[in-house]
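A.B. asks: this is a predicted model, with the sequence first.
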Amino acid sequence: MTRRGLFALVPQVLGMAVGMAGMVAPAVVRPSKAQELRFLRIGTGRTSGAYFPVGGLIASLISNPPGSRPCEKGGSCGVPGLIAVAQSTGGSVDNIVGLQSGQLDLAICQADVAYDAYSRTDAKGVPDFAELRAVASLYKESLHLVARVDSGISTLADLRGKRVGLGDPASGTLVSVRLLLSALGLGEKAVKADYDPPSAAADKVADGRLDAFFFFGGEPVALITSLRERAEVTVVPVDGPAVEDLAARSPFLTLGLIRQQAYDNPLPIVTLQVAAVLVTRADMDDALIEAITAALWHRQTKILFEKGPPQITQATLGQAVQGIAVPLHPGAMRYYRKEGIIDRPGPMQP
């Protein structure tokens, strides 16, 4: 698919944007006055990952098309006149490119990739984008290393010489995995690397064309849950001294645990984690971003988060500025100050 096709507005996605499972009520009254209709594009990820359904939920929360039932009567509590569209993309890197070019207005991105873009660290594959700004930290993502049981891969050291999916070039997974392999003293040439999107990598693991693949995602990842029904696979720990050192050196990579119940694991699995952050451009209107942030954390949001994709169920206003990696957009910062979440500028608050 061409990038122009990737970012094209399509009716199916528009349907997701303006209503998921009836979250935006049908029009029952005429608006009291004419509203300016605005469209906003949210970059997400592959449809097989978590970013796409999470982005669809966010689109529905912040949208408030003309004629919607009023918020106080159980209707939309989004920004009046706004229709947000969740668009499938290649992932974090693709989303930064889309924001930079103006083809996207908001996007979900791994915090470490956002940091690389904003700070211009020259991370391989990540474009420099000093105008990147944060709106909210959403949830923690875990680095999954999924291997065939018969591959002989039970530790990171076993990857040498194996057929391994490292991630889509447009994704944040590949950026992080390259850091990991370097920290392990392996490098990409130490494995038989594959760069397919996650769904294709999972298919290759299922039929034996790959031994393992990496994927950064909020657990449980539906793709991995589905793969476990097709093939005997295991989620391998991402741990050891080199991983601990990498987490200690990285501003936004941390050690964490994949929950025991995520994939019926016998025990929690140690791995690297990073925040999934909603980001935008510095030139986006302050009042609009403030209104979007307020809609995202409206009092009804918690209920809708709990009914939404499993990754977003634990999102809270109190954690909205944790691990954001880049400066807050002034509009978002204004909202968080009004709510008492921040009371003075910090290292990521311009």
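C.D. replies: Looks like it came in fine. Every value quoted in this text rests on a predicted model; they were computed, and no experiment measured them.
A.B. asks: C-alpha only now, for contacts and for neighbours.
C.D. replies: Noted.
A.B. asks: any idea where the strands of the protein begin and end?
C.D. replies: In the chain, the strands defined using DSSP state E lie at 38-43, 82-87, 106-110, 132-148, 163-165, 192-194, 212-217, 233-235, 254-258, 269-281.
A.B. asks: and of these, who's closest to A50?
C.D. replies: When these are ranked by distance to A50, counting by C-alpha to C-alpha, first place goes to strand 212-217 at 6.5 Å.
A.B. asks: which residues in the stretch 251-350 of the chain form helices?
C.D. replies: When secondary structure is read from DSSP state H, counting those that start in this stretch, the stretch 251-350 of the chain shows helices at 286-296, 301-307, 330-338.
A.B. asks: okay, those in TSV with distance to F216 next?
C.D. replies: As requested, the helices of the stretch 251-350 of the chain are arranged in TSV below (distance: least, C-alpha to C-alpha, whole Å):
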stretch	distance to F216
helix 286-296	24
helix 301-307	21
helix 330-338	26
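A.B. asks: so for V205, which of those helices sits nearest?
C.D. replies: helix 301-307 (31.5 Å).
A.B. asks: pretty sure Y51 is touching N95, no?
C.D. replies: No. Between Y51 and N95 no contact is recorded; they are 11.0 Å apart, counting by C-alpha atoms under 8 Å.
A.B. asks: so what sits against both of the two?
C.D. replies: Overlap between the neighbourhoods of Y51 and N95 consists of 44, 108, taking contacts as C-alpha atoms under 8 Å, 6 or more residues apart in numbering.
A.B. asks: A107: what's it in contact with?
C.D. replies: Neighbour list for A107: 42-44, 95-96, 99, 278-280 [criterion: C-alpha under 8 Å, 6+ apart].
A.B. asks: putting a second one here so we can go through both:
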Amino acid sequence: MRMRRRSFAALGASILGAGVLAACGDDGGSGGGEGGAPAEGGEGDFVTDLTFGTGGTAGVYYPLGGEYASIYQDNIEGITVNYTDSGASVENIGMIFQQEWQLGIAQSDTANAAVTGSADFEGAQVDNLGWIAALYPEAAHMVTLTEAGFTSVADLKGKRIAVGDVGSGTRAVSDAILAAYGIADGDYEPFEQDFSSSLDLLRDGNIDASIFVVGTPTGSLGDLSATNDVTLLSLDEDTAQEIADGSLYEVYTIEPGAYEFVTEPLTTLSVAAALVASTTQVSPEVAYEITAATFEFADQITLPQSELITHDYALFGQGDVPFHPGAEKYYQEQGLL
């Protein structure tokens, strides 16, 4: 079942500000895990009415979360799962920490930042986040209109650039890419927009480029290319490798044919789209069933990414994010741990 999204501003403060991060640093908060272990709820703390944070409606997280919400509810006894659009990674993790939502999809690098207290979560740690599974790789797309004549990321200096929605993990990737080409804060005009809004701004000439991390292919980009000539900028291979070597990103190739307008391989960066869950509100038993259903019913997912949801990719990008105890049991039984 779909929920109406509450306004991101309705949290009272940005998740990056006095809201979630203040709570993360509060010893009286919901945490309690020690030595890197996730906090675990008592039996009375677990809930069966689950809210699943996804992403913007133009990306992959939203429809994928909607389909998995139905799969989980239909195949796991005793739970309901409502999905909601959101600002994506940071917001989803923040709402899990606040015990408002119980499931979410997030970039793997953002999940790692949350549990280590770095990047968007600098000075704080989210200690009730458990890894369920890496689902598929998602690639950074540097989208421009062909008529602008841009041939390199370096050409974007001084331009108007959409760098991701408030509460998404895209901003960190955008910053890393731009910095690698000598484009620092103040060298361009940033626009914090969701993917759909950024493409509308690009189409209407109100921005010059949109950087977004999304599963390939994404239908919204195909829609834009139906009305406009679109160019995806490629990273120099050496630059991409340099960024990857100092981060949790991987060098990734968008192959010809991924979009009709892509006729040669494009070099970019990727992270994993990861399913995460609250360790304080989702019981080990339910998390086990969710993990099993994620793979068992992947063939029911209608999106192109369904073919990538496999055991082989399940642990990609996990890094420092602890397993949810239920997921860990599943992987042990499957011989993956």
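C.D. replies: Noted; the coordinates are in hand. Note that the structure is predicted; figures quoted are calculated from it, not measured.
A.B. asks: drop the TM-score for these two in here.
C.D. replies: Scored by TM-score structural alignment, normalised by the length of structure 2, the superposition of the two chains gives a TM-score of 0.82; 295 aligned residues with a C-alpha RMSD of 2.1 Å.
A.B. asks: let me know the closest of the contacts of A107 of structure 1 to G217 of structure 1.
C.D. replies: Out of the contacts of A107 of structure 1, the one with the shortest distance to G217 of structure 1 is T44. That distance is 12.2 Å, counting by C-alpha to C-alpha.
A.B. asks: residue in structure 2 paired with the closest one?
C.D. replies: In structure 2, the residue paired with T44 of structure 1 is T54, using TM-score structural alignment.
A.B. asks: ok, now P310 of structure 1?
C.D. replies: Residue pairing (TM-score structural alignment): P310 of structure 1 is matched to P304 of structure 2.
A.B. asks: could you measure from its match over to A133 of structure 2?
C.D. replies: Between P304 of structure 2 and A133 of structure 2 the computed distance is 18 Å (C-alpha to C-alpha, to the nearest Å).
A.B. asks: between these two, which one's more packed in?
C.D. replies: Neighbours were counted for P304 of structure 2 and for A133 using other C-alpha atoms under 10 Å; A133 has more, 31 against 12.
A.B. asks: quick one, what contacts the more buried one?
C.D. replies: Under the criterion of C-alpha under 8 Å, 6+ apart, the neighbours of A133 of structure 2 are 274-276, 291, 314-315, 327.
A.B. asks: and the aligned partner of it in structure 1, how far is that from D168 of structure 1?
C.D. replies: A133 of structure 2 maps onto A136 of structure 1 when the alignment is built from TM-score structural alignment. Distance of A136 of structure 1 to D168 of structure 1, computed by C-alpha to C-alpha: 25 Å.
A.B. asks: swap in A86 of structure 1?
C.D. replies: Summarising the geometry, the distance separating A86 of structure 1 from D168 of structure 1, computed by C-alpha to C-alpha, is 20 Å.
A.B. asks: between these two, which has more neighbouring residues?
C.D. replies: Comparing A86 of structure 1 with D168 by neighbour count (other C-alpha under 10 Å), the higher total belongs to A86, at 33 against 23.
A.B. asks: who wins on neighbours among the contacts of A133 of structure 2?
C.D. replies: Counting neighbours by other C-alpha under 10 Å, the top entry in those is V276, with 31 neighbours.
A.B. asks: which one in structure 1 is aligned with it?
C.D. replies: With TM-score structural alignment defining the correspondence, V276 of structure 2 maps onto V279 in structure 1.
A.B. asks: my read: its match touches L106, true?
C.D. replies: Yes. Under the criterion of C-alpha under 8 Å, V279 of structure 1 makes contact with L106 at 5.7 Å.
A.B. asks: ok, back up a step: tabulate the contacts of A133 of structure 2 (a markdown table), appending distance to L156 of structure 2.
C.D. replies: A markdown table is the format used below for the contacts of A133 of structure 2 (distance: C-alpha to C-alpha, whole Å):
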| residue | distance to L156 of structure 2 |
| --- | --- |
| A274 | 30 |
| L275 | 33 |
| V276 | 34 |
| T291 | 42 |
| A314 | 35 |
| L315 | 35 |
| A327 | 43 |
